[in-house]
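> Need coordinates for the following:
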Amino acid sequence: MKKEIIDWKTFGGALALLLFVALPLIVFPEQGKEVVLAANEIVTQKLGFLFLSVGLIMLLFLLFVGVSRYGDIKLGDPDTKHEFKTGSWAAMLFTSGIGTGILYWGVIEWAYYYEGPPFGVEPGSKEAIQWASTYGFFHWGPIAWAMFAIPALPIGYMFFVKKTDVFKISEACRPVLGKYTDTWIGRLIDILFMFGLLGGGGTGLALSAPIISAGLNNLIGIPDTMTTKSVILLFCTLIFGFSAYSGLQKGIRVLSDINLWLAFILLIFIFAVGPTTFITESTGTAIGRMMDNFFLMSLWSEPFNDLASFTRTGFPEGWTVFYWAWWIVYAPFVGLFIARISKGRTIRQVVFGTIVFGSLGTILFFGILGNYSMYLELSGQYPVIETLNNHGAPAAIIGTLTELPLSAMAIIVFVLLATIFLSTTYDSGSYVIASVVQKHVEGEPLKWNRLFWALALSVLPMIFMNMGGLTTLQTISIVGGFPLLIILPILGWSFIKMVNEDREKKEKEEKKAS
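Predicted structure coming up:
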């Protein structure tokens, strides 16, 4: 009976694609790195503006859905109650969408922008620091969360309104694809989604283990080596594997709640004992600058970089396109997960809950962690940029925490947060992948299926860590996200088409009845 539940063609296709990519990278790491960088060059130089425009279009589309009559639709029957309380729902939504990456980039991202600012601004200048404090809010803000919310609309509608027991991206595209959903086209969409998650998700894991390793090295002197990072990755895999095996209520919800409380404790502590006035004022100023330049930042792509009088910075390709590709990679999985936990909520609640809770969460992290780190650099208390350049980002991140009172406790909480953030993102990821490779989902995916994909998620990050380099990791996300670029618009179109068809059908039935 259980064997019939699994869609073995999709399961095997995704696994085969994973092995097809992973094995050559293991055997030929240097050549594999060159191939990945070459693919990145093609995608970013020729198609970078496509990533930028799709991101803005998705946000505008989602806002339209939220304020229109579509927002009134409830995911479930009229008397359906929320499956999760709003606090737990917001916690799962936020932690599934950002992972440990927000701890990594929240502390240190401004430093990269300060040294390599956008718009041809002079590195290290006053204007550079203003843009440096702004771009983190933009890259992790409304457009990112809009991309996450798009897949939640058709999936949630199909699962809770139309009572479909198929939990696949291809099924959500059925209103547009029609009969082709049941052919190789539909299966290819599911496989590409899974591969994109495995590849892009691997980037997040590969960035996370070094932070935990650096923290343990500072606390108890464990050598910060590749072996240590690999053991940490294996340990985290076991944690989120157990959580995914336990299911939504016992595993993922509990971890998300714990994580949210730990995060609030750490952020409140840093805000209280750190440069409170500087954090408050710089955060407010950065938000204002982002709002004032939102459309410019959304579509800036250095169109004049080939002219002799202009210097090409590579900023939009290296950062904004990277982030949009990363969010696109995560979008189907986070959207599927948001849909799964949003039973009983309206489309409007899903839309604005995702954008508002998600953006507010990232504002807190970047505003407090990033501006605290920036203050240490500008005031001369700690050489953040020098440490970053000479010893790497993990050392710089942990170094900023050592400047806090009770620094050992702060680092312990930070390491715990990094571990649990890692777990909450990837246990929800394995949960969703397991759902996709099943023909039907009754309640929750099979336990062994969830556990298998939790373990599979750790394969590529192990390889990526050995390949090394931030540029390589960014590149892998961009290349992995490209095949999914067209899927988001199809999902949005599917939702509108599906709702309109059901409404027309209902109106015809009401006319016949009268």
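> alpha carbons only for contacts and neighbour counts from here, please
Noted.
> any idea how far F322 is from T472?
11 Å (CA to CA, to the nearest Å).
> Show me which of the two is the more surrounded one.
Comparing F322 with T472 by other CA atoms under 10 Å, the one with more neighbours is F322, at 27 against 19.
> Quick check: that one is in a helix.
Yes. Assessed by DSSP: H, G, I helix; E, B strand; the rest coil, F322 belongs to a helix.
> from what I can see it touches T475, true?
Yes. Using CA atoms under 8 Å, F322 is in contact with T475, at 7.3 Å.
> residues in contact with the nearest residue to F84 once chain neighbours are set aside?
Counting by CA to CA, 6 or more residues apart in numbering, I341 is the residue found nearest to F84 once chain neighbours are left out, at 7.1 Å. I341 is in contact with 83-84, 89, counting by CA atoms under 8 Å, 6 or more residues apart in numbering.
> how near is I341 to I155?
11 Å.
> do D7 as well
Taken as CA to CA, the span from D7 to I155 is 18 Å.
> Of the two, give the one with the bigger neighbour count.
I155 (32 against 16).
> May I ask you to confirm that that one belongs to a helix?
Yes. I155: assigned to a helix according to three-state DSSP.
> Provide a list of residues in contact with the nearest residue to it once chain neighbours are set aside.
In space, not counting the residues next to it along the chain, I155 is nearest to A172; the distance is 5.6 Å by CA to CA, 6+ apart. A172 makes contact with 151, 154-155, 158, 491, 494-495, according to CA under 8 Å, 6+ apart.
> another one to check against the first:
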Amino acid sequence: MRKKFKKIDWLLVTIPVIGVFTVSLIFTTFPTRSHHYLSMVRSFLNQRFSFFYILVAIFFLCSSLYAAFSQYGEIKLGDPSDKPQYSNLHWGILVFTSTMSADIIFYSLCEWMMYAQEPFIKDKPNVLEWSLTYSLFHWGPIVWSFYIMLAVAFAYMLFVAKNKRQKFSEACRPLLGEYIDGIVGKVIDLIATFALIAATATTFSMSMPLLAAAVGKIFGIKNIRLLSLILIMIVVLIYLSFSVMGMKAMTWLSSLCYTFFIGLMAYILLFSGS
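A predicted model of the protein is given here:
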């Protein structure tokens, strides 16, 4: 047990935890002022860096296509004798339940309304068509290129280079070399950790209120805020438990969630009356 604790990078654990608790305390204590400043930051980033973000997205898309169709696409992410551990269907279900299922609850209903409120779309002659067009940028091949390049980098690191230290900085070692062992590696890992926390918080903040409202409607619970916190704790506990149990357990859970999702879609299609 002591050896396992010694292997933990406590700097990468404590700083994000302290940061999350600090930011949560500030947001809870000063909700109105926090919302004001966050809106200012978001407006500044949209106005100044939207074009840069699009360039980065196009770069990742082109990089994904090049990696797939060039000689690098022939590199097997594993030993020459390795066989796929799971079928394409299982991998597809794992990808679906890890990145899309929660977002569909929220975005499928009102994503176009969010885009319709943006200043650069409000001025267009047909707001509905433009807002739906930007939805394709969110769900089309460009956004998937971000996931693809990161997955390929990690797969190469783990199964080809045989580097078992699962840090984001380790995936950059072929480019940065020994700098990864110093402050540069720490900064990369901290940025990646905070990005993951922010992405998870965004998903929860958008999908959980809708889920809590539905559960509250079914069971007659009126305290939606408390119910949201309870549901978040349940979801985190479930996924944490299955992650510790390993890929087989996670595959089983993903298949179960996907089955329920297909059942829900079939119910809506056949019995919703629309």
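> Can you calculate the TM-score here?
Superposed pair, TM-score by TM-score structural alignment, normalised by the length of the second structure: 0.88. Supporting alignment: 271 aligned residues with a CA RMSD of 2.4 Å.
> Could you identify the buried members of the contacts of I341 of the first structure?
Buried members of those, counted by 16 or more other CA atoms under 10 Å: 84, 89.
> Would you mind checking which of the contacts of I341 of the first structure is nearest to L63 of the first structure?
W89 (20.5 Å; CA to CA).
> any idea how far A339 of the first structure is from the closest one?
11 Å.
> Could you do Y112 of the first structure as well?
Counting by CA to CA - Y112 of the first structure and A339 of the first structure are separated by 35 Å.
> Out of the two, name the residue with the larger neighbour count.
Taking neighbours as other CA under 10 Å, Y112 of the first structure and A339 compare with A339 leading, 28 against 16.
> Go ahead and confirm that one touches M158.
No. Under the criterion of CA under 8 Å, A339 of the first structure is not in contact with M158, lying 9.7 Å apart.
> so stretch 28-47 of the second structure matches what in the first structure?
Counting by TM-score structural alignment, stretch 28-47 of the second structure lines up with residues 26-45 of the first structure.
> got a list of contacts for the matching stretch?
24-25, 317, 321, 463, 467, 472, 475-476, 478-479, 482.
> if we go to 7 Å?
Contacts to stretch 26-45 of the first structure, defined as CA atoms under 7 Å, 6 or more residues apart in numbering, come from residues 24-25, 317, 463, 467, 472, 475-476, 478-479.
> Also stretch 127-143 of the second structure?
57-58, 61, 112, 115-116, 121.
> Most neighbours among those, please name it.
Highest neighbour count within those: A116, with 22 neighbours (other CA under 10 Å).
> What is the neighbour count of the nearest residue in space to it that is not next to it in sequence?
Using CA to CA, 6+ apart and skipping the chain neighbours, the partner closest in space to A116 of the second structure is S131 (5.4 Å). Using other CA under 10 Å, S131 of the second structure has 21 other residues around it.
> and the host helix or strand of S24 of the second structure, which residues are buried?
S24 of the second structure is part of helix 10-29 when elements are defined by DSSP states H and E. By neighbour count on 16+ other CA under 10 Å, the buried set for helix 10-29 of the second structure is P16.
> how much does it stray from the first structure?
For helix 10-29 of the second structure, the mean deviation from the first structure after alignment is 2.6 Å (mean CA distance after the TM-score superposition for the first structure).
> Helices along the stretch 1-150 of the second structure, start to end?
With DSSP state H, counting those that start in this stretch, the ranges of helices along the stretch 1-150 of the second structure come out as 2-7, 10-29, 31-69, 88-99, 101-116, 119-122, 127-139, 141-159.
> The first one packs against which elements?
Contact here means 3 or more CA pairs under 7 Å, 6 or more residues apart in numbering; DSSP states H and E; on that basis helix 2-7 of the second structure packs against no helix or strand.
> distance between it and the chain's centre?
29 Å (CA atoms, centre = their mean, to the nearest Å).
> The third one too?
When C-alpha coordinates are averaged (CA atoms, centre = their mean), helix 31-69 of the second structure and its chain have centres 15 Å apart.
> Return the set of buried residues in it.
For helix 31-69 of the second structure, by 16+ other CA under 10 Å, it's 46, 57-58, 60-61, 64, 67.
> before we move on, what about stretch 93-112 of the second structure?
So, applying 16+ other CA under 10 Å, buried residues of stretch 93-112 of the second structure: 93-94, 97, 102-103, 106-107, 111-112.
> any idea how far L175 of the second structure is from H90 of the second structure?
Noted for H90 of the second structure: a distance of 33 Å to L175 of the second structure, by CA to CA.
> In terms of neighbours, single out the busier of the two.
A direct count of neighbours by other CA under 10 Å for H90 of the second structure and L175 places H90 higher, at 15 against 10.
> what's the counterpart of the more buried one in the first structure?
Per TM-score structural alignment, H90 of the second structure is aligned with S88.
> how far away is its match from D190 of the first structure?
29 Å.
> ok, now G492 of the first structure?
For G492 of the first structure, the distance to D190 of the first structure - CA to CA - is 17 Å.
> Check G201 of the first structure too.
16 Å.
> now swap in G335 of the first structure and tell me
14 Å.
> and if you look at Y245 of the first structure?
In terms of CA to CA, Y245 of the first structure sits 22 Å off from D190 of the first structure.
> ok, back up a step: now the second structure: which of the contacts of A172 of the first structure match?
Retained in the second structure (both residues aligned by TM-score structural alignment, their matches' CA atoms under 8 Å) from these: 154-155, 158.
> what's the closest of those residues to M226 of the first structure?
I155 (39.9 Å).
> Surely the closest one touches A339?
Yes. In this structure, I155 of the first structure is within contact of A339 by CA atoms under 7 Å, at 6.2 Å.
> list the contacts for R340 of the first structure?
With the criterion set at CA under 7 Å, 6+ apart, R340 of the first structure makes contact with G156.
> And for K508 of the first structure?
Contacts of K508 of the first structure (CA under 7 Å, 6+ apart): none.
> host element of it?
Judged by DSSP H and E, K508 of the first structure forms part of helix 487-513.
> Quick check: buried residues in that helix?
So, applying 16+ other CA under 10 Å, buried residues of helix 487-513 of the first structure: 487-495, 498-499.
> Out of these, flag the one nearest to L260 of the first structure.
For the buried residues of helix 487-513 of the first structure, the nearest to L260 of the first structure is L488 (28.7 Å; CA to CA).
> Can you tell me how far the closest one is from A152 of the first structure?
For L488 of the first structure, the distance to A152 of the first structure - CA to CA - is 11 Å.
> can you give me the helices for the stretch 151-300 of the first structure?
Going by DSSP H, counting those that start in this stretch, the stretch 151-300 of the first structure shows helices at 169-172, 174-177, 184-220, 226-246, 253-273, 276-292, 294-299.
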